[in-house]
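Participant: Output the structure for:
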Amino acid sequence: MSTTELTELAETTLLRFATAGSVDDGKSTLVGRLLHDSKSILTDQLEAVERASASRGAEGPDLALLTDGLRAEREQGITIDVAYRYFATPKRRFILADTPGHVQYTRNMVTGASTAELTVILVDARNGVVEQTRRHAAIAALLRVPHAVLAVNKMDLVEYKESVFAAIAEEFTAYAHELGVPEVTAIPISALAGDNVVEPSANMDWYGGPTVLEHLETVPVAHDLSHCHARLPVQYVIRPQTAEHPDYRGYAGQIAAGSFHVGEPVTVLPSGRASRISGIDLLGEPVDAAWTTQSVTLLLEDDIDISRGDLIVPSKDAPATTQDVEATVCHVADQPLTVGHRVLLKHGTRTVKAIVKDIPSRLTLDDLSLHPHPGQLVANDIGRVKIRTAEPLPVDSYADSRRTGSFILIDPNDGTTLTAGMVGESFAAPEPVKGEADDDSWDF
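Facilitator: Below you'll find the predicted structure:
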């Protein structure tokens, strides 16, 4: 690749997107078709897929094998783990996450979509919108994924009928709007045959919209967080204690949002101690400013007590600290989450003890109604929780920051991830039952 081509590639935007859908809806085949038809796979990769396909008795290359890399996935014919793939076209660079469709692995869909700017939700044209479709749409809405694509797949198996596509698109779009998704782009495709994936379909002349790749290349991407609330979760305190730098004390981490400048007043949370930035090191070199996603080391004018898990923020823009966290969560573990459950809450680089004080509601996916005070959440449930932490936490609203407005709950006994939470997100949880009181015996 020439220098000019490398420069042009570096100047293209990056889109992170995830695929989701029910089992056998064709997610891995769609991803494989995207890679194949956009000429984003190497010859030896394609040859390996052809050999693997032939050994399974397939007449042609099974493009799903480009992403289903685990042996268990190939044997069962399903996706189990999140498969990440990187590719580029002249217009844009892509990081895609091919997520599982089986209800048992919904937790992996949460992982794949948590950093996505777009979600492609597949629907089998023969089956229409099913419960897992609604669950994936609800998760994408909760995670505030900005863009949604409905890919109605296997149109070749319903004779490419426009009426089938229109009915599915209308039902899904209405459901997505109820969830608060502002815009849905519906595209009829056949991932197996290649219709409307990279090339326009000759079998659906009634459709005049973009192909999947055309939409991915042109959808607006606004993931510049440099103007958001500045946040630096401290990952490591650096004290080399060398003859050259005997008094060096730096606070290292990846900037979660916003930007920091030398001379800027900052506050360390949750302690509330204030200081001023005396220096910023980036890749071992001093700089005047740093911004979102850069991994830096901040040096402060004052020698104050800071450790892993603390949050450095501009003094003029410090979030409030609290021990009472209310959030909407997606429960991802087989073990139920119950009222009174003792957990660990991980927020940024900080982990604290916590107790589930209440579960005000659980979302019913069919009609988006709320089941009040269910008492517990089981695997794949979406619900509202109230949590009391042993130490104050500086949390943002998830609407303001996907990084510092999110957390996970962990089983303290074995380290299992139980729940993914979004602070402040709500499906309009019902008012508490009159006369109901918290169990004070659980208070920290």
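Participant: Going by C-alpha atoms from here, please, whenever you check contacts or count neighbours.
Facilitator: Fine.
Participant: Only the buried residues of stretch 412-424, if you could.
Facilitator: Across stretch 412-424, burial judged by 16 or more other Cα atoms under 10 Å covers 417, 418, 419, 420, 421, 422, 423, 424.
Participant: here's the other one to compare against:
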Amino acid sequence: MTAAITALAAELPDVHPAFVTRDSRPLRLITCGSVDDGKSTLIGRLLWDTKAVKEDQAATLHRDSGKQNDLGLPDFALLLDGLQAEREQGITIDVAYRYFASDKRSFIVADTPGHEQYTRNMATGASTADLAILLVDARTGLLEQTRRHATIASLMGIKQFVLAVNKFDLVGYDRAVFDRISHDFKELALTLGVRQVTAIPMSALKGENVVYSGAAVMPWYDGPTLVEALELATLRSAQTTGFRLPVQRVCRPGESFRGYQGTVAGGAVKPGDGVIILPSGQIANVKQIVTFDLVRNAAVAGDAITLVLDRQVDVSRGDMIVSLDSQPQSGMSFDAHLVALQPDGIQPGRRYWLKSGSRRQRVQVNPVSQLDLKSGKWNPAEALAMNAIGKVHLAFDEAAIFDPYEQNRSTGAFILIDPDTNNTVAGGMVTAKRADLGGLNANDGRVILSLPADLAEQIMATELLASRRDEVETRRVTNAAARDLIDGIDG
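Facilitator: Sure thing, here's the model as predicted:
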């Protein structure tokens, strides 16, 4: 297996997609990697060399830098690290977003922290990015945090990476060092399902191969500069799901008007389209699409709209209005990937609030496996420690609605909230609906019974079941939810 990956990695070229004309939407990108690999300095250099730093900002930067370095340059990291704690400690804590542009394209870049305890902030930055710049210190190569950030970025659906082998001046511009690190990363990328990798040797501090070429000191490198690679990158592919509108608010200014407000999370809609309201299953047609200043002929993903239907239906906040011919998955149990974000981690069988869009539900989380960042293998796990990346089973008290994350980021992502502290304990991505619904299937000798509550309580009180209580799972559900559960098992 390892030999096969090594062979494939050796053949994996630097990817430079065909140039596309300037898009109306800026390319969104993140910088990630381990501590002190130079993420803030790199973005500061990008802003400086693309003339995105105004004169008053430049004056402030020179003043705040104090004693300048041997090159007579200011501390570029201060352009990103604005918090007092960041400047005092010389680290990045929060995500900082900056806008810059080249002659061919515009960009929004997120500088994310490298410290392990701020993994949640890195995941936040990755959730909206089209591309990831993964920095590696040329002196140290790939570290565990490098692998963690690359894995999280890939789980978040990022499939374009720029490997920035930074501080290359400190290894004497040694080509062998670059070849070794880029080879190691391409091996890792293949295990993550990432095939678009552009590796660039650079010095962010000196500006070599960032905006301007470093050919004078690296004549052996004939690839693009960082900006050229970003100009050639593609926007994240469109979502493959149909129309999705998570309902944020029901608008009823008068008896003659009832509209359902939210931001379109996928697909498109126009008057006359048939839609279904989930989870109730009621069907209607779109009568009108209203925005703050006009009536629209259509709406697409990202539009904030008020949807008016052609008939009276029961819709409330947390429901989802979707295409009649392209519906999300609905069920009581789903598989997901999680990134644990709190010191207590994720414990087996623990119940949390799950929030996805405007919908909040009770869920039981059962860890299945955890990713070993050193070997790249998924090892069985009953619990997930802080910052661990794991696979879990989600069991809901009532029907949940999701698209797989790869198909729709908005309707496939969620956070877990501790019901006691209201802290966000994990971020997750749904991978699939569980066909066996909590492990109840025809092959494991288990069955599901739908019984009246009073009868179930009497049975559970019997001596036989009392002695085997740990083997029995009970769940109170409505009649409709019970039908969905049984239908899912039959399917």
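Participant: Superpose the two chains and report the TM-score.
Facilitator: For these two chains in superposition, a TM-score of 0.91 is obtained (TM-score structural alignment, normalised by the length of structure 1); 423 aligned residues with a Cα RMSD of 2.1 Å.
Participant: Closest to residue 323 of structure 1 out of the buried residues of stretch 412-424 of structure 1?
Facilitator: Minimum distance to residue 323 of structure 1 across these is 12.6 Å, recorded for residue 423 (Cα to Cα).
Participant: Surely the closest one and residue 402 touch.
Facilitator: No: using Cα atoms under 8 Å, residue 423 of structure 1 is not in contact with residue 402; the gap is 9.3 Å.
Participant: that older thread, out of the buried residues of stretch 412-424 of structure 1, which sit inside strands?
Facilitator: Secondary structure from DSSP state E places 417, 418, 419, 420, 421, 422, 423 of the buried residues of stretch 412-424 of structure 1 in strands.
Participant: Tell me where structure 2 has helices.
Facilitator: Taking DSSP state H as the criterion, structure 2 carries its helices at 2-11, 39-49, 55-65, 84-89, 119-126, 144-155, 175-191, 226-232, 409-412, 453-460, 463-467, 479-490.
Participant: hmm, back to that, quick check, nearest of the ones in strands among the buried residues of stretch 412-424 of structure 1 to residue 217 of structure 1?
Facilitator: Using Cα to Cα, those come closest to residue 217 of structure 1 at residue 422, 29.1 Å.
Participant: any idea what that closest one aligns with in structure 2?
Facilitator: In structure 2, residue 422 of structure 1 lines up with residue 429, judged by TM-score structural alignment.
Participant: Nearest spatial neighbour of that match, chain-adjacent residues omitted?
Facilitator: residue 413 (4.6 Å; Cα to Cα, 6 or more residues apart in numbering).
Participant: which residues touch the counterpart of the one you found in structure 1?
Facilitator: Residue correspondence to structure 1 (TM-score structural alignment): residue 413 of structure 2 is matched to residue 406. Applying Cα atoms under 8 Å, 6 or more residues apart in numbering, we find residue 406 of structure 1 in contact with 347, 398, 420, 421, 422, 423.
Participant: How about residue 91 of structure 2?
Facilitator: Counting by Cα under 8 Å, 6+ apart, residue 91 of structure 2 has contacts 36, 81, 113.
Participant: Tell me the most packed of the residues you listed, by neighbour count.
Facilitator: Most neighbours among these, by other Cα atoms under 10 Å: residue 113, with 28 neighbours.
Participant: I'd like to know how many residues surround the closest residue to it other than its chain neighbours.
Facilitator: Excluding the flanking residues, the one nearest residue 113 of structure 2 by Cα to Cα, 6+ apart is residue 92, at 4.8 Å. Neighbours of residue 92 of structure 2 under the rule other Cα under 10 Å: 26.
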